[in-house]
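Trainee: Okay, here's the prediction I keep looking at, along with the sequence it came from:
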Amino acid sequence: MVMNLYLCGCVLLLSSFTSAFVGEDLKLGNQNPSLPTSLIPLVLTSTITVTPTVSTITVTPTVTPTSLVQNILPTTITVTAGASNTSPNISPHLSAGTQQQPPPASPSSPSQGPPGAPPSPVQNAVPIPYNCASPVPGLSPQDCTYLSAIGIVSQGQNALSAASGSAGIFLGSAGPNTFSFINGASVPLILVVWYNPVDDAQSSFMDARTPKITYSLPAQGSAVVVSIDNEVPGGWSTLYNHTTALTEYGQVNNTFGEFNTGTFATTDVSRLVNMQGHPMTLVVRGSGCRSDMQTCVYMCAEPGAMTCGRERSYRLDNCQGQPGAVVSNDADGNPTGGCQGWSNGGHVDVIFT
């Protein structure tokens, strides 16, 4: 995916063990609480060919006035079933990895990444209270209640424009960079998108930071488009069928996607938080560069590891050799890179299976 020099075992590689992306001079605007009628999309179909079972799933995005599924064009992407699945043009301040770092902790707690044993998912004994009788646009009351039950600090902002406080991450296709998130699975999903500012060691910890987007994708074919301004770093993950919880550190215990927009826009799939997470495939529409569970993906280097994030504990697999893919290393020998080909504006298709 994308991101700034990843240090101290932070899953997002930043030169300060806090964040993996550069996010400066973000464009912010005014909140628009109403949903423009121009955002009502047409019905479009995406086809996913799943191997090795060689079955074909026809994905028809759900169309409602708030579904915001524009820019989801007919496309065919081959997805491998199951979780096992040169001098690059990389900014000196950019690297990619995953946002796997524990929050600031007492001296007796680990300070750089998870301990040797995999962290176990935990749910708060007492749900965090917030108003799920009237959730944000795109989030169902049932999904809102589940976010509260597993300890996510708040439902997402789900801004409908680049409003003040949105960090340039909002619903719809009005921004220079757009991501289509499509439910290709057979169960309900909840999309969670966060902002990863420089010097924030807890940006991906959903028990400590308010997500920018929490959006219900209740059935196979449900979809949403999310806009992101230039020079914005962040990531996303998904909650599957009201079973995915948070890790002991407060991150979504599943596969991550990562991005950094702007001049050296980059995106990737990262499995570092949970090597057994659910499959995800992303394709940059301009370059055709692909990242999935085996291709251009961040993996734990130690055989059998379930989670990782410390310095030189991970690798970037099978990224070279396709258009738009870049690979390098930071000053500490950690791999950096991902899928480019959409600098200062472009579109990425993401399918969850």
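Mentor: Structure received.

Trainee: From now on I want contacts and neighbour counts done on CA atoms only, so please keep to that.
Mentor: Noted.

Trainee: just checking, residue 300 touches residue 314?
Mentor: Yes. Contact status for residue 300 versus residue 314: in contact at 4.2 Å, counting by C-alpha atoms under 8 Å.

Trainee: tell me the contacts of the closest residue to residue 179 other than its chain neighbours?
Mentor: The shortest distance from residue 179 to any residue other than its chain neighbours is 4.8 Å, reached at residue 348 (C-alpha to C-alpha, 6 or more residues apart in numbering). Shown in contact with residue 348 (C-alpha atoms under 8 Å, 6 or more residues apart in numbering): 178, 179, 180, 282, 283, 284, 285.

Trainee: which one among those residues gets closest to residue 291?
Mentor: Using C-alpha to C-alpha, residue 282 comes nearest to residue 291 of the contacts of residue 348, at 5.4 Å.

Trainee: you'd agree the closest one is in a strand?
Mentor: Yes. Counting by DSSP: H, G, I helix; E, B strand; the rest coil, residue 282 is part of a strand.

Trainee: Below is an additional structure, to be compared with the one above:
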Amino acid sequence: MDLANVLQLGIKEIRGLIRDPIMMGLILFSFTFQIYTSATSAVETLNRAPIAVVDEDQSPLSTRIIEAFQPPYFTEPTMISVAEMDRRMDEGLDTFALDIPPGFQRDLLAGKRPEIQLNVDATRMAQAFSGAGYVQSIIAAEIGEFQSRYRADTATAADLVLRARFNPSLNGGWFQAVMGISNSVTLLALILSGAALIREREHGTIEHLLVMPVTPLEIMVSKIWSMSLVVLLGTAFSLVVMCEWVLGIPLQGSMTLFLAGTALHLFATASLGIFLATVAGTMPQFGLLMMLVLLPLQVLSGAQTPRESMPQIVQDIMLAAPNTHYVILSQSVLFRGAGLDVVWPQMLALAVIGAALFAFSLRHFRGFLK
């Protein structure tokens, strides 16, 4: 393999990418706006959940309960009637609808156990799951303080000391932003490497390469290193500018170690993108293959939900996917500050999977050029 040929072919690929406004727009979007929206609009914590209240009691206790629902967890409670409660929830205006029955305070002071009805729109799963617990805690605290006539902490036999490590504020946006970068790396590595090959075929320049004194190995390596370099630079930019400066996420580990793991992941994923391009041949077919491959890779890698919650057979199968190890490496380095002594199994797995995918893709690439 002539390294000079690999260098010049790679520079040619970068120039072709720069002249493609669609691909450049996709890269810019993936490492800026997509990361920002992942951190700010798709968080799992309760934030400004709309709540409506039917106050049939009109008592000091019901007023106290209503005033306890305040931003940022909830919006200002909307006072409605019983007839409006179901209609508003059907229209999606409220996530929670609280109905305080008549005589609630009187029955409570009489030693009875009155009931409060809480309707929850469970289609809004993230808010419904955590918000119902918030509502119950708020109501229980206000009733307890009303009955005891003073505001005080409930005495318990044992104190539970909670220490949230790596994310002390329990901000889900931190996790979503970093995992958004991981998903963008996988997406762009597949698309850019595959599109670079398909672009050669659609523009008719693949025939020019075949008559030049270059080998299939040199052509494939040039496409992988050039597209991987673009994604690697975008990853570093997104971590520093978007995560640390714009979103204020404190990244704990070594940036150099993370980028080294990213390079191994790009080597494996870009090789897979070359293989998909040789199978597809045209951009529409390549897009359909991307849907079949990319979605399982991202959903089952552990970037969205913990791998431990998946069936064991899915966990075992996904160990053959490069981004599974990349997600583990990303979380260990960027969240927990892990070093090479901790993430070396993931680095080794990425190197082995990348070598296997590269050899497999090179075989098909040679057949593609014939």
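Mentor: Perfect, thanks for sending it. Please read all numbers here as calculations on a predicted model, not as lab measurements.

Trainee: And the TM-score between them?
Mentor: Scored against TM-score structural alignment, normalised by the length of structure 1, the superposed chains reach a TM-score of 0.22; 132 aligned residues with a C-alpha RMSD of 6.9 Å.

Trainee: if we can go back for a sec, using a markdown table, please lay out the contacts of residue 348 of structure 1 together with neighbour count.
Mentor: A markdown table is the format used below for the contacts of residue 348 of structure 1 (neighbours: other C-alpha atoms under 10 Å):
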| residue | neighbour count |
| --- | --- |
| 178 | 25 |
| 179 | 26 |
| 180 | 24 |
| 282 | 26 |
| 283 | 21 |
| 284 | 23 |
| 285 | 16 |
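
Trainee: out of those residues, who's nearest residue 142 of structure 1?
Mentor: Residue 142 of structure 1 lies nearest to residue 180 out of these, by C-alpha to C-alpha, at 23.1 Å.

Trainee: distance of that closest one from residue 282 of structure 1?
Mentor: Separation of residue 180 of structure 1 from residue 282 of structure 1 (C-alpha to C-alpha, to the nearest Å): 9 Å.

Trainee: what sits in contact with each of these two?
Mentor: What both residue 180 of structure 1 and residue 282 touch, as defined by C-alpha under 8 Å, 6+ apart, is the set 348, 349, 350.

Trainee: circling back: the residue nearest to residue 179 of structure 1: helix or strand, and which one exactly?
Mentor: strand 346-352 (DSSP states H and E).

Trainee: the helices in the stretch 251-370 of structure 2, which residues?
Mentor: Remark: helices assigned in the stretch 251-370 of structure 2 by DSSP state H, counting those that start in this stretch are 255-280, 283-299, 312-317, 322-330, 340-369.

Trainee: would you turn those helices into TSV with distance to residue 104 of structure 2?
Mentor: Below are those laid out as TSV (distance: least, C-alpha to C-alpha, whole Å):
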stretch	distance to residue 104 of structure 2
helix 255-280	58
helix 283-299	47
helix 312-317	49
helix 322-330	51
helix 340-369	57
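
Trainee: can you pull out the strands in structure 2?
Mentor: 51-55, 78-79, 96-100, 117-120 (DSSP state E).

Trainee: what's the third one packed up against?
Mentor: The contact analysis (3 or more C-alpha pairs under 8 Å, 6 or more residues apart in numbering; DSSP states H and E) places strand 96-100 of structure 2 against strand 51-55, helix 82-90, strand 117-120.

Trainee: Next, the buried residues of the shortest one.
Mentor: What that stands for is strand 117-120 of structure 2. By neighbour count on 16 or more other C-alpha atoms under 10 Å, the buried set for strand 117-120 of structure 2 is 119, 120.

Trainee: Equivalent analysis for the second one, please.
Mentor: By neighbour count, with 16+ other C-alpha under 10 Å as the criterion, the buried positions of helix 82-90 of structure 2 are 85, 89.
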